[in-house]
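Participant: no letters, just coordinates:
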C-alpha cells in the first residue's frame, strides 16, 4: 500500500497511522525536529491533509487494490478523514483516542496553565517542568524506539514549551538559570508543584512504617512525610504508601540542614545540594527492575516461598513496576508488601552519592 508514496515522511506517517490512532499533535511530534517554527499540531494536520490527498489520488488511479485496508488508516487519522471516508465507505466511522495522549494533550496544557497561574504568585521569572506518569513515559519511549523516530520530541517538552509561551505572553519571564519560581506539573496527580527560590537538597530515604505517603496532597487527612518535615518534598519515583521501602529511594527536599533524619517510620539521609542539570537528571532515572518481598497466607504449601509461621509465607518477586507486580500476585492472599532492592542506574546513583558523602 505504501508504494504510491514518494517521500519518507509520508511513508513513515502512513506506517504509523496503519498501527496507531494519533492526534495531530502526537503525529506532528514524530517529526518535531523538522521545519522549525511550526507547532506539532500544525505539522500533524499538514501531514494528514497531504496523506489524505495522496490516498484519494491513489484510489482514483486504482493504485490501491484492496480498498478496505485503508479503513484503519482513516480511522486512526481521526475526524479530519471523515469526509473522505464517507466518499468510499457506507459503514459507520470509528472514533478512536490517540495512542499516546488519549486525546488529552490540550487538556494537559490547559490544566498546567490554570494551576500555574494559581501558584505563580508575585514571582515574575519562571521555569517549567513536567513529570509524566510512568505509564505514559514507558508507552512513549516504546513507541519512539520501536518505530525508529529519530526526529521525535517528548510530549513533556511540547507541554512545557506551549504553556511557557502562554505565560510569557501574559508578562511572565522565562528564566532557566536563576528563576524566582519553578513550576512542575505532576500529571499523575494533576497538580503543580512549586519550588520557590530556595535551596534544594538531594536525600535518600527508607520507609519503615506503612500508610504514610510522601506528599501531603495524596494524604487522606493523615500525616505525610512532607507534613512531618514541614517543608516541600518531591519524590522522583516511589511506591504505594502501604509498602515499606528498604532500598534507598531519592527525595528532593527544600531547606534542610540535617544530614540524618529519623521520624515516624522514615530514615532520611541528606547528601548534597542539587540544582540545574543534576536535578533534572535525578528525575529522569528510575529503576529498571524491583525486588519485592510479599507476605502471603496460603492453605497450600508454597514451595518457592519461605515459611515464616503456620500458613504464612514470604515470597520474593521481581517486577518492573506495580502493574507487573499486581499481575504476579493476583492469585495470592496478600498480607503485606515490602520493596527490598532495585536494579538500574537509579541504584548506582544512590550508592554513588551515599558513599561519596558518608565514606
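Facilitator: Yep, that arrived. Not measured: the values here are computed from a predicted model.

Participant: hey, let's count contacts and neighbours off CA atoms from now on
Facilitator: Will do.

Participant: which stretches of the stretch 51-200 of the chain form strands?
Facilitator: With DSSP state E, counting those that start in this stretch as the criterion, the stretch 51-200 of the chain has strands at 125-131, 173-174, 181-186, 191-196, 200-207.

Participant: can you add mean neighbour count and distance to residue 337 and give these back as CSV?
Facilitator: Output for the strands of the stretch 51-200 of the chain, formatted as CSV (neighbours: other Cα atoms under 10 Å; distance: least, Cα to Cα, whole Å):
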stretch, mean neighbour count, distance to residue 337
strand 125-131, 20, 26
strand 173-174, 18, 44
strand 181-186, 22, 26
strand 191-196, 19, 28
strand 200-207, 22, 12
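
Participant: would you turn those strands into a markdown table with distance to residue 271?
Facilitator: Compiled in a markdown table, these are given as follows (distance: least, Cα to Cα, whole Å):
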| stretch | distance to residue 271 |
| --- | --- |
| strand 125-131 | 23 |
| strand 173-174 | 30 |
| strand 181-186 | 22 |
| strand 191-196 | 19 |
| strand 200-207 | 5 |
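
Participant: show me what the helix or strand harbouring residue 18 is packed up against.
Facilitator: According to DSSP states H and E, residue 18 maps onto helix 8-19. Applying 3 or more Cα pairs under 8 Å, 6 or more residues apart in numbering; DSSP states H and E, one finds that helix 8-19 makes contact with helix 40-60, helix 71-77.

Participant: try it against this one:
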C-alpha cells in the first residue's frame, strides 16, 4: 500500500520515491496537489492521519491533478469531496442536487451544496460538495463516484460511441432533436408518439411510466413526440413527431403524477421543447431516487384492460420493457423497512 511521510514541507512517497507533489502551507492549512493513483488504495481515515503528522497542519485539501476534484480534511475530522463539473447540462438546481444525492447515498455521502458557478467564466460549470461520512472508503472509491457523477450530468457520448443520458438530455433541451433519430429505447429512456390524458387509463399508464423509472436504479427520461420502429427487435426513433399541447400541459402532467405516485419523487422535471408553429415535444426527467424511499406506488391499475381505481400497482424498468413487482417483493421491502424502523427505536 503506498504511503508517505513529511520531509520538512515536502511529501515523500515510499513506493514511488520519484513521484512528486506540490504543497502550499498557509498557517495550519495546507493545499497538496498530486495524482490520485499515488494514494488511491488508502482509506480516507489513514490519509487524514498521514496528513496530520505534519506538526503544524490541522486542515488540508488534496487537489487531484488528474480530475477536477479534491478531498477536504477539516480540523474537527469531517471529510468532504469537492468537485467542479464542466460542460454540464443546465439542470434546475433541485434536479442536480437530487442526482448528487442518489449518486453518493450508497457510500454514505451527504450533499452540502450543488450549484452553477457563473462567476468563473465557464458556461455549464457546476460546483458540488459532498460530506463523506464513511471514512473507511478508499480514495479510489471516492474518485469512482466523482467520475460517475461527472458522466451522469456532462454533455458527452459514452466510451462505446452511443449517446449517453446527458447527450440525449442536451439534445432535448437545445431543440436539436434530429440527433436523437436512431436512438434505441433502453433501461433509462422511453419514447412515445402521443399521450391522451382525457381518460383514466391514460393517466394511470403515464403514472406507471414515470414510476418505473423512479423504481429503477438510475432513473430515466420519458420523451413524448417521437415515432419509433422495430429494428433488430429494438424500438428505435425513426422520426420526430411533435404534437400540440395546451399551454398548461406541464402543470397538468405534474398534477397527475402528484396525485397517483407515492411517495413524491425528488427532482422530477417536466419541460417542453418548442417546434414549428405551436407544436412541441414534452420530456419528463426522473432523476435517480433514494433507495430507502422505494418502492414508488401508483394509485390505480389496469386489470384485464380495465382501470381499477381502488388497486395500486408497482412497476419497474428492465431493459426496454417493464416488469411488475411481485407481491413477494413488495412484502420483502415492507418487512425490511419495518425491521429498520424497529431497530431505530431500540
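Facilitator: Looks like it came in fine. Computed from a predicted model, the values in this text were never measured in an experiment.

Participant: TM-score for this pair?
Facilitator: Laid over one another, the chains give 0.26 as their TM-score (TM-score structural alignment, normalised by the length of the second structure), with 157 aligned residues with a Cα RMSD of 7.1 Å.

Participant: follow-up on the earlier one: how about the helix holding residue 18 of the first structure: buried residues?
Facilitator: Going by neighbour count (16 or more other Cα atoms under 10 Å), the buried part of helix 8-19 of the first structure is 10, 11, 12, 13, 14, 16, 17, 18.

Participant: which stretches in the stretch 201-346 of the second structure count as strands?
Facilitator: Using DSSP E, counting those that start in this stretch, strands in the stretch 201-346 of the second structure cover 220-224, 226-231, 234-240, 243-244, 261-262, 269-274, 279-286, 297-303, 306-313, 315-318, 321-324.

Participant: before we move on, the earlier item: which of the helices and strands packed on helix 8-19 of the first structure is buried the deepest?
Facilitator: Of all those, helix 71-77 has the most neighbours on average by mean count of other Cα atoms under 10 Å, namely a mean of 22.

Participant: helices and strands around it, which ones?
Facilitator: By 3+ Cα pairs under 8 Å, 6+ apart, helix 71-77 of the first structure packs against helix 8-19, helix 82-88.

Participant: got a markdown table for the helices and strands packed on helix 8-19 of the first structure, with distance to residue 111 of the first structure too?
Facilitator: Output for these, formatted as a markdown table (distance: least, Cα to Cα, whole Å):
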| stretch | distance to residue 111 of the first structure |
| --- | --- |
| helix 40-60 | 18 |
| helix 71-77 | 25 |
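
Participant: where along the second structure do the helices fall?
Facilitator: 44-51, 93-104, 139-153, 165-174, 200-215, 249-260, 327-345 (DSSP state H).

Participant: next, the angle from the first one to helix 139-153.
Facilitator: Between helix 44-51 of the second structure and helix 139-153, the angle formed by their directions is 120 degrees, by axes from the mean of the first three to the mean of the last three Cα atoms, to 10 degrees.

Participant: which parts of helix 44-51 of the second structure are buried?
Facilitator: For helix 44-51 of the second structure, by 16+ other Cα under 10 Å, it's 44, 45, 47, 48, 51.

Participant: and residue 135 of the first structure, how many neighbours does it have?
Facilitator: By the criterion of other Cα atoms under 10 Å, residue 135 of the first structure has 11 neighbours.

Participant: any chance of the buried residues of helix 8-19 of the first structure in TSV, with distance to residue 45 of the first structure too?
Facilitator: What follows is the buried residues of helix 8-19 of the first structure, written out as TSV (distance: Cα to Cα, whole Å):
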residue	distance to residue 45 of the first structure
10	12
11	15
12	15
13	11
14	13
16	14
17	13
18	16
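
Participant: return the member of those nearest to residue 354 of the first structure.
Facilitator: residue 16 (44.5 Å; Cα to Cα).

Participant: next one: that closest one from residue 113 of the first structure, what distance?
Facilitator: 30 Å (Cα to Cα, to the nearest Å).

Participant: for residue 160 of the first structure, same thing?
Facilitator: 10 Å.

Participant: and what of residue 263 of the first structure?
Facilitator: Relative to residue 113 of the first structure, and taking Cα to Cα, residue 263 of the first structure is found at 36 Å.

Participant: quick one: which of those two has more around it?
Facilitator: Neighbour totals were compared for residue 263 of the first structure and residue 113, and residue 113 leads with 20 against 11 (other Cα under 10 Å).

Participant: so who does residue 25 of the first structure touch?
Facilitator: 39, 40, 41, 42, 43, 44, 45, 105 (Cα atoms under 8 Å, 6 or more residues apart in numbering).

Participant: between these, which is nearest residue 314 of the first structure?
Facilitator: residue 105 (42.9 Å).

Participant: any idea how many residues pack against the closest one?
Facilitator: 19.

Participant: what do you get for residue 192 of the second structure?
Facilitator: So residue 192 of the second structure, with other Cα under 10 Å, has 15 neighbours.

Participant: among the helices of the second structure, which comes closest to residue 129 of the second structure?
Facilitator: Using Cα to Cα, the nearest of the helices of the second structure to residue 129 of the second structure is helix 93-104, at 9.2 Å.

Participant: what's that closest one packed up against?
Facilitator: strand 109-116, helix 139-153.

Participant: could you give the angle of the last one to helix 93-104?
Facilitator: Relative orientation of helix 139-153 of the second structure and helix 93-104, computed by the same axes, to 10 degrees: 140 degrees.

Participant: could you check the angle helix 139-153 of the second structure makes with strand 109-116?
Facilitator: Going by the same axes, to 10 degrees, helix 139-153 of the second structure makes 40 degrees with strand 109-116.

Participant: for helix 139-153 of the second structure, name the packing helices and strands.
Facilitator: Short answer (3+ Cα pairs under 8 Å, 6+ apart): helix 139-153 of the second structure packs on strand 79-85, helix 93-104, helix 165-174.

Participant: now do 7 Å
Facilitator: helix 93-104 (3 or more Cα pairs under 7 Å, 6 or more residues apart in numbering; DSSP states H and E).
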